[in-house]
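Asker: Have a look at this fold, sequence not included:
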């Protein structure tokens, strides 16, 4: 049976905590790394109702986007505030894990989900927070398995250069080794020097995929102890960061785009800040509260900037500079519930024996009156 640690190890290959912005509270909120897991519930927020849902469905692990414990607590009143939620999690042996800005930033994460829902193409990062360090992976593989290993590491994401994938270089050589006591060598005999015809295979791996690629290499390599090296490269990697900027397949009127936003994000209304555009082609977006990034949207020549929780004075300043803004609310990040479920079902295949569930509850705190 898989444990919380097993599940999170696979999840963090996609959204490692290192991607989170400084000071963000991500990771284990409540629970036990060694707790067995058969079901995982994905949710935007951890409310008392969501905890009840987890108990009812038999989930032992909740993966949330918004951290349950964002600010330090000095006392725990189980009758008020977050107290009843925390108490119920502990009583029912529920583990809670939060992936916040690391899930926003991760390729395929919240902001990419939002961009995909609108049909945006040619997307790029809105506000860079770092760079995906590139490494050179050098593996030594017996010639009989060279193509199998090459394909495996390429399928895992190694070898991308521009628009080209599975890029490698290889050279033939001779590998030597003496299998020791207790080994079960693919080639050779214990205690005897083996001279093996091998390929030296080189490829490029981004830091975000290093663990995944190394796991693919090890799984495809026939040796008990695969020999490989990893070197940092001086050439720049792909930037990563918050928000996305992309293009619609076809230009449309602002009013038509507003309707598309409401439909794509399943919201009854949006707030619109009128700038200088009445037609939309290039769109910037940032899930959650993106008030301080409107100037990046302007510099990226976006016709419209979509984000939540727009402040009054931010709206005034952006409008004076000609930027049109659309506020669909913070809760549109609910898109991550089914998005994480789908992604992790794929990543779990052959690796985890767990069922992934998306919360059916709304944690939107507002209602129209």
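Answerer: Looks like it came in fine. Not measured: the values here are computed from a predicted model. Numbering: from 1, shown residues only.

Asker: can we go C-alpha only for contacts and neighbour counts from here?
Answerer: Noted.

Asker: what packs against the longest strand anywhere in the chain?
Answerer: For the chain, the longest strand by residue count, based on DSSP state E, is strand 239-253. The contact analysis (3 or more CA pairs under 8 Å, 6 or more residues apart in numbering; DSSP states H and E) places strand 239-253 against helix 101-105, helix 110-118, strand 121-131, strand 279-289.

Asker: so how far is residue 323 from the residue nearest to residue 207 when sequence neighbours are not counted?
Answerer: In space, and not counting its chain neighbours, residue 207 is closest to residue 133: 5.3 Å by CA to CA, 6 or more residues apart in numbering. Distance of residue 133 to residue 323, given as CA to CA, to the nearest Å: 33 Å.

Asker: same deal with residue 369?
Answerer: 30 Å.

Asker: who has more neighbours, those two?
Answerer: More neighbours surround residue 323 than the other of residue 369 and residue 323, with 24 against 3 (other CA atoms under 10 Å).

Asker: How about the contacts made by that one?
Answerer: 274-277, 298, 302-305 (CA atoms under 8 Å, 6 or more residues apart in numbering).

Asker: Measure how buried residue 237 is and give me the count.
Answerer: 16.

Asker: likewise residue 273?
Answerer: Neighbours around residue 273, by other CA under 10 Å: 21.

Asker: surely it meets residue 324?
Answerer: Yes. Proximity of residue 273 to residue 324 meets the contact threshold set by CA atoms under 8 Å, at 5.4 Å.

Asker: So for the longest strand of the chain, what gets flagged as buried?
Answerer: For strand 239-253, a neighbour-count test (16 or more other CA atoms under 10 Å) marks 240-248 as buried.

Asker: can you check stretch 346-363 too?
Answerer: 348, 352, 354, 356-359, 363.

Asker: which of these lies closest to residue 336?
Answerer: residue 358 (9.0 Å; CA to CA).

Asker: And here is the other one:
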């Protein structure tokens, strides 16, 4: 069967409808032609020069990204601009870009669901359901997830679990609960759900992009963990690939090999004292 970008858009619309995105967001077809034929897809978190290089090398027709390449309004597209130069290269190589961002955050089986699964949570449900706009097919949508660990864990063991499962040795955290069983998560920037996690009795809340003063809301019964924006969201790329392969078995679907995380960590056994 001949597939076009329109078929991919329809697949994403069924899973993560654009009507469920947050108002500020920019999702869907961002670069390219809806009727262009697709036989090879590259899935990623971010569209970077290295990812575009990879797409060209793989002869991919389409990049499906979580973060939109075009987010703010563009006043011009030039090769001297970082975003403009990427758009130039994409168009020259007939590569389309589709983004699924906050609509994929809100989708059943989306970003936070995959994060919860990665941490081994069971009996999960949305931390905060999305009332309007509703999913056009009646499915529940929302942000964040809350569930249970199979067994209670002490704080050090839980932090080791998060670090290992998300492959991040640089966790930031506050709070000292003795036992952790009920856990809330939100992939990416999720400070807006911390109060809801606490209200629902979570022992721990794992998210990213927490500000300094927000850590003061942690306590001896509530743990806040900042596990990194990239680290809490990138697991959804594999889930996206799996769904694309299930829906389009004849198509080549590649998961990017590029680590697009711009954040680097320095680890010292003993921090130097300030003079």
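Answerer: Perfect, thanks for sending it. All figures in this text were calculated on a predicted structure; none of them were measured in a lab.

Asker: From start to finish, how long is stretch 290-297 of structure 1 in a straight line?
Answerer: 10 Å.

Asker: Run through who's touching that stretch.
Answerer: So stretch 290-297 of structure 1 is contacted by 126-127, 245, 284, 304-305, 307-311, 314, 318 (CA under 8 Å, 6+ apart).

Asker: if you set the cut-off to 7 Å instead, what comes out?
Answerer: Here stretch 290-297 of structure 1 makes contact (CA atoms under 7 Å, 6 or more residues apart in numbering) with 126-127, 284, 305, 307-308, 310-311, 314.

Asker: Tell me the residues of structure 2 aligned with that stretch.
Answerer: Stretch 290-297 of structure 1 corresponds to residues 190-197 of structure 2 when matched by TM-score structural alignment.

Asker: who touches the residue nearest the centre of structure 2 in this structure?
Answerer: Central residue of structure 2 (CA atoms, centre = their mean): residue 233, 3.0 Å from the mean position. Neighbouring residues of residue 233 of structure 2 by CA under 7 Å, 6+ apart: 111, 187-188.

Asker: how near is it to residue 116 of structure 2?
Answerer: 11 Å.

Asker: How many residues are close by residue 195 of structure 1?
Answerer: By the criterion of other CA under 10 Å, residue 195 of structure 1 has 14 neighbours.

Asker: Residue 128 of structure 2 too?
Answerer: Per other CA under 10 Å, the neighbour tally for residue 128 of structure 2 reads 16.

Asker: Equivalent analysis for residue 329 of structure 1, please.
Answerer: Here the number of neighbours of residue 329 of structure 1 (other CA under 10 Å) works out to 22.

Asker: burial count for the counterpart of residue 212 of structure 2 in structure 1?
Answerer: Correspondence of residue 212 of structure 2 to structure 1, assessed by TM-score structural alignment: residue 312. Applying other CA under 10 Å, we find 9 residues neighbouring residue 312 of structure 1.

Asker: all strands for the stretch 101-250 of structure 1, in order.
Answerer: Assigned by DSSP state E, counting those that start in this stretch, the strands in the stretch 101-250 of structure 1 fall at 121-131, 134-142, 168-177, 194-206, 227-232, 239-253.

Asker: where along the stretch 1-150 of structure 1 do the helices fall?
Answerer: For the stretch 1-150 of structure 1, the helices defined by DSSP state H, counting those that start in this stretch cover 4-14, 48-57, 83-91, 101-105, 110-118, 146-155.

Asker: closest to residue 76 of structure 1 out of these?
Answerer: helix 83-91 (5.8 Å).

Asker: average offset between the closest one and structure 2?
Answerer: By mean CA distance after the TM-score superposition for structure 1, the fitted helix 83-91 of structure 1 averages 1.2 Å away from its aligned residues in structure 2.

Asker: count of residues packed around the residue nearest to residue 77 of structure 2 when sequence neighbours are not counted?
Answerer: Nearest non-adjacent residue to residue 77 of structure 2, counting by CA to CA, 6+ apart: residue 84, 4.6 Å away. Residues lying near residue 84 of structure 2 (other CA under 10 Å) number 17.

Asker: Repeat that for the one 4 residues further on.
Answerer: Residue 88 of structure 2 is flanked by 14 other residues according to other CA under 10 Å.

Asker: Spatially nearest residue to it (excluding sequence neighbours)?
Answerer: Nearest non-adjacent residue to residue 88 of structure 2 (CA to CA, 6+ apart): residue 79, at 6.7 Å.

Asker: so the one you found makes contact with residue 85?
Answerer: Yes. Assessed by CA atoms under 7 Å, residue 79 of structure 2 is found in contact with residue 85 at 4.2 Å.

Asker: Need the residues touching each of those two.
Answerer: Listed as contacting both residue 79 of structure 2 and residue 85 by CA under 7 Å, 6+ apart is no residue at all.

Asker: quick one, what contacts residue 355 of structure 1?
Answerer: When contacts are counted by CA under 7 Å, 6+ apart, residue 355 of structure 1 touches 38-40.

Asker: corresponding residue for residue 240 of structure 2 in structure 1?
Answerer: Aligned partner of residue 240 of structure 2 by TM-score structural alignment: residue 340.

Asker: Regarding that match, which helix or strand does it belong to?
Answerer: Using DSSP states H and E, residue 340 of structure 1 sits in helix 335-348.

Asker: Just list what that helix packs against, helices and strands only.
Answerer: strand 39-43, strand 355-358 (3 or more CA pairs under 7 Å, 6 or more residues apart in numbering; DSSP states H and E).

Asker: That helix vs structure 2, average distance?
Answerer: Counting by mean CA distance after the TM-score superposition for structure 1, helix 335-348 of structure 1 comes out at 1.3 Å.

Asker: Give the buried residues for that helix.
Answerer: Within helix 335-348 of structure 1, the residues that count as buried by 16+ other CA under 10 Å are 335-341, 343-344, 348.

Asker: Closest one of these to residue 149 of structure 1?
Answerer: Using CA to CA, the buried residues of helix 335-348 of structure 1 come closest to residue 149 of structure 1 at residue 348, 21.0 Å.
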